[in-house]
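Trainee: make a model of this:
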Amino acid sequence: MPERIKFTASRVGSLPIQAKEYAVWDEATPGFGVRVYPSGQRRYVYRYRAGASRSAPARMVTIGDVRKLGLEDARRVARDLAGQVARGGDPSAEKRQSELDRVRKRPFADVRDEFLTKYVDPRLRPRTAAEYRRILTYLFEPLANKPFDEVTRADIADALHGIAERGIRQANLARAVIRKMFSWARSVGLCDENPVRDTAPAGRDVRRERVLSLDELGLIYRAALEPDDTYGAAVRFLMLTGQRRSEVFEMPHSEVDVAERLWRLPAERTKNRRPHDVPLSPAALAILASRRHGRDLVFSTAHGTVFGALSKAKRRLDAKVLELQRAVDPAASPLPRWTLHDLRRSFVTHAHDQLGVDIPVIERAINHISGTFGGIVGVYNRAPLLKERRAAFDAWDRLLTHAAGLGLSGIESVSLNSNRVAEAAL
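Mentor: Coordinates of the predicted model:
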């Protein structure tokens, strides 16, 4: 096929399809041509150099589909483009900029959803991805319909100020998440600057240091003994094992090794991505035995999903605790605010102070590696300390149930004989 031909409508429409795409140029109009693709498409194009010298980079602009645009109309467009080039213009660059401007005018919500789909979901753990989605969808909802390239530092600062009224930690977390989103958007060309970069953190995030006393733990344990109370059972299991909230509430029955009295957490479910075996005390095994309901998750809803109404359930538990307090002292005040994570800190503190458990054993017990087992020690010392951890959990079981006024004959202590406990769990 010759490179240059005299264009007619019939000739352009019948250019042959080949295995590779190729271009044919019009003899009458310099730079005006047709590209023919293996798929059968034929498109009018205009070719030029973006500059006066012969070394200037070559550019090509697509004019339109041969089937939809007449030859003379396409030729007029090519001549208009030639005029722009003669005046020093660069039609290809201008077209790209116009497309970029159009993309950047998309609403904040569209870019947010693209960020969640393309960056967050493939890279982050499901729980973390869900938190990103919650923050960007609900906390920054006022920005949803604003053109993305018009979101300013003032907009971000104003949104963060409103979030800070709910809590400093929440605001600082929200700032980190939206900063990551704008960094990603900048990396893919959706914005030139990150408006979050020069905003100030909401304030110092003060770490919680609440350690519940044994009396407080005993009250909560007793209040959580209501029959068929999924949340209460999970809270007691948290207290007995000292593990993380997500690990307990998302725990499947398949992770429980009743014969070995172990809860075997796989690496993909732990924060540090290391498998973790948790020795199960008699009371912990008894809780698991009571949760045999035919659903995959130990502490699931009636529909088999992860228990999610934590705040509402926590308020009910607090009310039950206060009821127990006022049965003894009608003028009793509610317990100072406590969280589920405080139970983990309380386990660590009392295991060391009350039971004399060594710190290395405690760190192995809660699968924590940044302290004694951080650095070179964590690399070379892989001793599981299983015997010591089992003794610690059994001693903690006795101390906690005693604080709850249950003793060895209490509701949780089905039996201290591991064989009978295993049979009950089956």
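
Trainee: alpha carbons only for contacts and neighbour counts from here, please
Mentor: Will do.

Trainee: please enumerate the strands of the stretch 151-300 of the chain.
Mentor: Secondary structure of the stretch 151-300 of the chain by DSSP state E, counting those that start in this stretch: the strands cover 256-257, 262-265, 276-279.

Trainee: from the chain's centroid, how far away is the last one?
Mentor: Distance of strand 276-279 from the chain centroid (CA atoms, centre = their mean, to the nearest Å) equals 25 Å.

Trainee: just checking, what packs against it?
Mentor: With contacts defined as 3 or more CA pairs under 8 Å, 6 or more residues apart in numbering; DSSP states H and E, strand 276-279 has these neighbours: strand 262-265, helix 386-403.

Trainee: now those as JSON lines including mean neighbour count and distance to Gly304?
Mentor: Shown next, in JSON lines, are the helices and strands packed on strand 276-279 (neighbours: other CA atoms under 10 Å; distance: least, CA to CA, whole Å):
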{"stretch": "strand 262-265", "mean neighbour count": "19", "distance to Gly304": "20"}
{"stretch": "helix 386-403", "mean neighbour count": "19", "distance to Gly304": "28"}
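
Trainee: please generate a structure for the following sequence too, so the two can be compared:
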Amino acid sequence: MARTRNRLTAKGAAALLEPGRHSDGGGLYLVIDGDGRSADRRRWLYLFQWRGKRREMGLGGYPTVSLAEARKARDEAEQGVRDGRDPILAREEARRGRERTPTFGEAAEALIEAMQDGWRNAKHRAQWGTTLRTYCKPFWSTPVNEIGTDAIVGALKPIWIAKAETASRLRGRIEAVIDAARAAGHIPPNEANPARWRGHLDKLLPKKQKLQRGHHRAMHHEALSTFIRDLRGRQATAALALEFLILTAARSGEVRDMRWSEVHLSDRLWSVPATRMKAGRVHRVPLSGRAVEILEAIKPLSEGETDPLVFPGHKPGKPLSIMAMTMLLRRMGTDVTVHGFRSAFRDFAGDETGFAREVAEAALSHVIGDKAEQAYRRSDALAKRRQLMETWAAYVEPKPANEATAPMLQPAHEPV
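Mentor: The predicted structure is shown next:
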């Protein structure tokens, strides 16, 4: 009985010269056009029925596509027909999928997802997404390989002066998205990044040192004693949180998201996890006597809960609103920012005490020195910082109205 499938052999296919269609069975044919001695005259063809009509599907030239490869392509197309898929349409869709370049928005979302495990916190991830979606709208749906310098300058220029810090971060994030798209093969490897600063955008936009970076409005440290007297007259969780923030020179988010599992009252110590710190490392905060009093006063609010927040908000399990302390300051008629109290602390440490600069900077969880200095200096100067924070707490403690606030000096040039 004659074979109805796989009729050809590799040697036999190579020897065929006669023009026409030579069947391998199952709808597969080696087609020879004209002189069969020319390689470009041989090609594979698959014939099949689709919705009552005969269709022809080219499978490539022979011998570039071997007999075995042609049979595999035929079998896959045949299976598609049995499954109710047009193999020609399916191949075109697959080809378009491989060739389609993602939009800038798709590339941005892919990068944010890829960086998921590297975020310090959910807020940082949200800032990335919000910044890109807000300012890159004009080219959000443009293929990422078509984003040019004009589009990027157009997004940056309106905020380059008015929102200098946001603009600088936005430029870096756009550059990162385009770099990631290049690494994924969507942009030629030798094509320069249009969002790069040095030698490119620095020629089109004001240089960083000319930008006006806003400072957080701060209260002078000499006024803090009177301010805290007023603050203690406020019956609110936000008031206790704000005084605690002032006493610890901490950031707003560090205080609002603070949990009891981070507090060691017996050691008078608060250990902020690296995941919640701007510098990405654990920060140990020595607690003054007044800071401990505040914690003991507020502790009953969270009794019976598992790893509760120290300063809970109105909703169960939720921290204080990001605006709680800001609104409190407004109600008190004080035109300063919450973050500005860190500046007041730093001015006090530098102007009114003899504590070494490194001690004050460590209290603010700032990273100082070059990498070599950081490698050798592994201590966080906790003992010195404990002295500094007690000095600070005593300085801002409300005084009788007729008592002047005198500077509280420590010996200058103390070793750290």
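
Trainee: what's the TM-score here?
Mentor: The pair, once superposed, lands on a TM-score of 0.67 when counted by TM-score structural alignment, normalised by the length of the second structure; 342 aligned residues with a CA RMSD of 4.2 Å.

Trainee: in a markdown table, list the helices and strands packed on strand 276-279 of the first structure along with distance to Leu324 of the first structure.
Mentor: Written out in a markdown table, the entries for these read as follows (distance: least, CA to CA, whole Å):
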| stretch | distance to Leu324 of the first structure |
| --- | --- |
| strand 262-265 | 32 |
| helix 386-403 | 14 |
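
Trainee: and the ones you listed: which comes nearest Arg207 of the first structure?
Mentor: Between Arg207 of the first structure and those, the shortest gap by CA to CA is with helix 386-403, which sits at 25.4 Å.

Trainee: how close does that closest one sit to the second structure?
Mentor: After superposition onto the second structure, helix 386-403 of the first structure sits on average 1.9 Å from its aligned residues (mean CA distance after the TM-score superposition for the first structure).

Trainee: for the next helix-or-strand element following that helix, buried residues please.
Mentor: The element immediately downstream of helix 386-403 of the first structure (helix or strand, assigned by DSSP states H and E) is helix 418-425. Applying a neighbour-count criterion of 16 or more other CA atoms under 10 Å, the buried positions in helix 418-425 of the first structure are Ser418, Val421, Ala422, Ala424, Ala425.

Trainee: what do you get for stretch 254-272 of the second structure?
Mentor: In terms of neighbour count (16+ other CA under 10 Å), stretch 254-272 of the second structure has its buried residues at Val255, Arg256, Asp257, Met258, Arg259, Trp260, Glu262, Val263, Leu269, Trp270, Ser271, Val272.

Trainee: thinking again about what came up before, in CSV, list the strands of the stretch 151-300 of the first structure along with distance to Glu363 of the first structure.
Mentor: Formatted as CSV, the entries for the strands of the stretch 151-300 of the first structure read as follows, by distance: least, CA to CA, whole Å:
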stretch, distance to Glu363 of the first structure
strand 256-257, 21
strand 262-265, 16
strand 276-279, 12
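
Trainee: to Phe299 of the first structure, which of these lies closest?
Mentor: When the strands of the stretch 151-300 of the first structure are compared by CA to CA, strand 256-257 sits nearest Phe299 of the first structure, at 13.0 Å.

Trainee: where in the second structure does the closest one fall?
Mentor: Counting by TM-score structural alignment, strand 256-257 of the first structure lines up with residues 263-264 of the second structure.

Trainee: what comes into contact with that stretch?
Mentor: With CA atoms under 8 Å, 6 or more residues apart in numbering as the test, stretch 263-264 of the second structure has contacts from Leu269, Trp270, Ser271.

Trainee: tell me which element the spatially most central residue of the first structure is part of?
Mentor: When CA atoms, centre = their mean is applied to the first structure, the residue found nearest the centroid is Ala129 (1.7 Å). Under the criterion DSSP H and E, the helix or strand holding Ala129 of the first structure is helix 126-134.

Trainee: tell me the contacts of the closest residue to Lys399 of the second structure other than its chain neighbours?
Mentor: Spatial nearest neighbour of Lys399 of the second structure, chain neighbours left out: Ser225 (6.7 Å); criterion: CA to CA, 6 or more residues apart in numbering. Shown in contact with Ser225 of the second structure (CA under 8 Å, 6+ apart): Tyr395, Val396, Glu397, Pro398, Lys399.

Trainee: got it, and Phe345 of the second structure?
Mentor: For Phe345 of the second structure, counting by CA under 8 Å, 6+ apart, the contacting residues are His221, Ile246, Ala249, Trp392.

Trainee: at 10 Å instead, please
Mentor: The contact partners of Phe345 of the second structure, taken as CA atoms under 10 Å, 6 or more residues apart in numbering, are 218-221, 224, 246-249, 351, 360, 363-364, 389, 392, 396.

Trainee: which one of those is nearest to Arg182 of the second structure?
Mentor: Out of those, the one with the shortest distance to Arg182 of the second structure is Leu364. That distance is 38.6 Å, counting by CA to CA.

Trainee: how about the contacts made by the aligned residue in the second structure for Val188 of the first structure?
Mentor: Residue mapping for Val188 of the first structure onto the second structure gives Ala184, with TM-score structural alignment as the criterion. Applying CA under 10 Å, 6+ apart, one finds that Ala184 of the second structure lies in contact with Ala107, Ile178.

Trainee: fine, thanks again, bye for now.
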